[in-house]
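*Asks:* build me a model from this:
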Amino acid sequence: MSLDIESDVPLRALNTFGIEARARRLVRIRSARDVRQVVDHPELGRAPKFILGGGSNVLFTKDVCDALVVKMEVRGIRVVEDDARATLIEVGGGESWHDVVTWTLAQGFGGLENLALIPGTAGAAPVQNIGAYGLELSDRLESVDVVDFVTGRSATLPAAHCRFGYRDSIFKRELAGKSVITGIRLRLPKPWVPVAGYADVERWLQREGIGQPSPQTIFDAVCAIRRSKLPDPAQWGNAGSFFKNPVVNRTIRNEILEEHPDIVSYPLEDGTYKLAAAWMIAACGWKGQDLGKAGVHAQQALVLVNRGGASGADILALAHAIQDSVRRKFGLTLEPEPVIV
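*Replies:* Predicted coordinates:
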């Protein structure tokens, strides 16, 4: 079966910012065999590659993407094991992440509900080590299937080998551009225990009078909270949180507290502190403000939006302006979450 290769492909519908850009060449990957065909191709095998999943964590800043766009479309969800200790689920890298979460709940399996409504694909989830409302993917990931872009060989990496960190993994560093994730396995532990300690979730459950939440009620809480804070990309193009929350040591955190006693911070297990980037951006006066056709969302300062017709360069200019403001006021440099191409 031959590769599905396309030329001069519009990318606006393939990125949630809604940026007008084109791919010089795009290949659709529907199996690990397709990746091996790309590797063996006399021209494409040597070409620089950019992996595109749901397009929810990318900012195109050029009119044309010269790298070969590898569009991940491997499908399939199935239960591999189900016993008294856990349920093991295998997922194709091209599946919508939110669809995976809703599928597990429909099958009666809890464990992923805190990660509801995170845009993107299952294959992209380990790259970013997606996380929200007290849970990270690394808490549930069993293993990752990858194909090497140089040799074409397939391998399965246990979660312990993925070097997960806060919005970080081996796939953003050592394996960036060198391999593609074709599938993942998730282990959902039994008995199910709710992760309901996150402040927003606690408040929602209290308001609804729910003392003993089910996986579905945690899911409902997370969806309601996210929808109240985050814009629909169909209305305002965006990539969710644009900046990471900076992690600092105790000394830096205390120095910032002396000058800004109201700053929001969270202690981490290793003794460091996560500072709320949204609070800092709002403190710099950016919340709800625009710079040309790009803007900062009025309900969530971490979200940069396309007000209509913005280019990737417009979004990037706004991001740089915000970084400059935060650097001057707090002495910290905010790191973008999306991949900037």
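*Asks:* drop to CA atoms for contacts and neighbour counts, all remaining ones
*Replies:* Fine.
*Asks:* biggest strand in this structure, by residue count?
*Replies:* Criterion DSSP state E: the longest strand present in the chain is strand 179-189.
*Asks:* could I get the buried residue list for whichever helix or strand comes after that one?
*Replies:* Following strand 179-189 in sequence order, the next helix or strand is helix 199-208 (DSSP states H and E). By neighbour count on 16 or more other Cα atoms under 10 Å, the buried set for helix 199-208 is Val201, Glu202, Trp204, Leu205.
*Asks:* between those, which is nearest Gly312?
*Replies:* Closest approach to Gly312 among the buried residues of helix 199-208 (Cα to Cα): Val201, at 33.8 Å.
*Asks:* so can I have a markdown table of the buried residues of helix 199-208 showing distance to Pro194?
*Replies:* What follows is these, written out as a markdown table (distance: Cα to Cα, whole Å):
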| residue | distance to Pro194 |
| --- | --- |
| Val201 | 11 |
| Glu202 | 11 |
| Trp204 | 14 |
| Leu205 | 12 |
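*Asks:* now, which of these sits nearest Leu68?
*Replies:* Val201 (41.4 Å).
*Asks:* just to check, that closest one is in contact with Tyr133?
*Replies:* Yes. Here Val201 reaches Tyr133: they are 7.3 Å apart, a contact under Cα atoms under 8 Å.
*Asks:* between the two, which contacts overlap?
*Replies:* Val222 (Cα atoms under 8 Å, 6 or more residues apart in numbering).
*Asks:* quick one on the thing from earlier: can you give me how far the longest strand of the chain is from the chain middle?
*Replies:* Per Cα atoms, centre = their mean, to the nearest Å, the displacement of strand 179-189 from the mean C-alpha position of its chain is 15 Å.
*Asks:* that one packs against which elements?
*Replies:* Contact here means 3 or more Cα pairs under 8 Å, 6 or more residues apart in numbering; DSSP states H and E; on that basis strand 179-189 packs against strand 86-92, strand 141-148.
*Asks:* in stretch 140-160, what's buried?
*Replies:* So stretch 140-160, judged by 16+ other Cα under 10 Å, has buried residues 140-149, 152, 154, 159.
*Asks:* let's see this one next to it:
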Amino acid sequence: MDFIQQKDLSCFNTLGLKSWAKNYISLCNETDLKGVLGLLKSGAPYFILGGGSNVVLSEQIDQIVVHNQLKGINLVQESASEWLVEAAAGEIWHDFVVYCIQQGWYGLENLALIPGTVGAAPVQNIGAYGVELKDRLDSVLAYDPLTQTERVFNNGQCCFAYRDSLFKHEEGKGLIITAVRFRLPKQWTPVLSYPDLQQYESLQPGLTAQAILEAVCDIRRRKLPDPKVTGNAGSFFKNPVIPAQQYWPLKQQFPDLVAYEQPNDCYKLAAGWMIDQCGWKGRQLGNAGVHARQALVIINTGKACAADITAIAKAIANDVMNKFGVLLEPEPVFVGAGY
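*Replies:* Predicted structure coming up:
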């Protein structure tokens, strides 16, 4: 088990924030896992770090940082109708999606190029281009450091919701996810409900999962900055869901309001549209800014720390609240400092 004091985490978060872990553990195999479980049994505070794509790290983190880098992909079971595929938590999500398509295991192609690791995917219930993780997930395997027991959560037990799951809340956020299992159907049906895919010119009748994967990657690259070039955490705010009684007066006041009807007489608003209407696209505040092409993306303009990201996020949320009366919630987890 690789235990390091004062570990630089700047390269382990896609925002590229200056951050140091007081105590850092690299979790790479089963032997490491036993050591980590023994260390954390004492109740010492800890944080599980994956790909660092959905976190805002403070400059100094006093919690023990457990960097989950467990690897491995296995076909657990095959039936006449589906494949049951397991991926270790430390696998890079996009690499896993590509591998599945190469093996002929289709169904995850709409989720291509989402940054982060497999283990982090169910925490956030990642979703894109008409597909959410919950649509494909079978179960999550995890260890509880306090009870020293392995637990398995089926799809229903994960309590998935929009960008939410059990693993974001008290019962589940302390668990160390070790692997995730997916049920991928042999009778593959492409999901093309998202407008960007419907309009994508290269998708023709007889399309393949590989073609959808390539289209999704192309769309994402055109819309979103590469975190290796410009530090960012992807979409920074959730698209807020409001009841119809709040939506209709807003629609009357703002006829161009972008929204999508949801079940239970609710509407999901486009947070990026509202942020753009508040004049934030391309603006900078301190060492952070809003991307010039995508208002949902907060970027590190070079030397940002967590305080810079927090300041601009709060300023944006305040402006949206003042103009539209709608609360914006951040998607990333703030570690070491609150939002």
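*Asks:* correct me if wrong: Asn74 of the second structure contacts Glu86.
*Replies:* Yes. Asn74 of the second structure is in contact with Glu86 according to Cα under 8 Å; the separation is 5.2 Å.
*Asks:* neighbour count winner among the two?
*Replies:* Glu86 (22 against 11; other Cα atoms under 10 Å).
*Asks:* for the alignment partner in the first structure of the more buried one, what are its contacts?
*Replies:* In the first structure, Glu86 of the second structure lines up with Glu90, judged by TM-score structural alignment. Glu90 of the first structure sits next to Gly76, Ile77, Arg78, Val79, Val80, Gly183, Ile184, Arg185, Leu186 when contact means Cα under 8 Å, 6+ apart.
*Asks:* can you give me the helices in the first structure?
*Replies:* 32-40, 97-106, 125-128, 199-208, 215-229, 250-259, 277-283, 312-330 (DSSP state H).
*Asks:* quick one, what contacts Lys186 of the second structure?
*Replies:* Ala80, Ser81, Glu82, Trp83, Trp105, Tyr106.
*Asks:* look up how far Gln210 of the second structure lies from the nearest residue to the third one once chain neighbours are set aside.
*Replies:* When the adjacent residues along the chain are set aside, Glu82 of the second structure lies closest to Pro185, with 4.3 Å between them (Cα to Cα, 6 or more residues apart in numbering). Taking Cα to Cα, to the nearest Å as the measure, Pro185 of the second structure and Gln210 of the second structure are separated by 16 Å.
*Asks:* likewise for Leu9 of the second structure?
*Replies:* For Leu9 of the second structure, the distance to Gln210 of the second structure - Cα to Cα - is 34 Å.
*Asks:* can you list contacts of the longest strand of the first structure?
*Replies:* For strand 179-189 of the first structure, contacts defined as Cα under 8 Å, 6+ apart pick out 31-32, 51, 72, 74, 85-94, 109-112, 122-124, 140-150, 171.
*Asks:* mean shift between that strand and the second structure?
*Replies:* Comparison of strand 179-189 of the first structure with the second structure after fitting gives an average deviation of 0.7 Å (mean Cα distance after the TM-score superposition for the first structure).
*Asks:* what range in the second structure matches that strand?
*Replies:* So strand 179-189 of the first structure sits over residues 175-185 in the second structure, by TM-score structural alignment.
*Asks:* tell me how many other residues surround Pro189 of the first structure.
*Replies:* Number of residues near Pro189 of the first structure (other Cα under 10 Å) recorded here: 19.
*Asks:* go on, Arg12 of the first structure?
*Replies:* Residues near Arg12 of the first structure, counting by other Cα under 10 Å: 15.
*Asks:* mind checking what it lines up with in the second structure?
*Replies:* Match for Arg12 of the first structure (TM-score structural alignment): Ser10.
*Asks:* hmm, Gly52 and its match touching each other?
*Replies:* No. Counting by Cα under 8 Å, Gly52 is not a contact partner of Ser10 of the second structure; they are 9.7 Å apart.
*Asks:* looking at the second structure, which residue reaches furthest from the middle?
*Replies:* Gln252 (33.3 Å; Cα atoms, centre = their mean).
*Asks:* and that residue, how close does it get to Pro122 of the second structure?
*Replies:* The spacing between Gln252 of the second structure and Pro122 of the second structure, counted by Cα to Cα, is 37 Å.
*Asks:* ok, and the closest non-adjacent residue to the match of Glu86 of the second structure?
*Replies:* Among residues not flanking Glu90 of the first structure along the chain, Arg185 sits closest, at 4.4 Å (Cα to Cα, 6+ apart).
*Asks:* show residues contacting stretch 298-318 of the first structure.
*Replies:* Stretch 298-318 of the first structure has contacts (Cα under 8 Å, 6+ apart) with 17-20, 59-62, 228-230, 236-243, 277-279, 281-282, 286-289, 291-297, 319.
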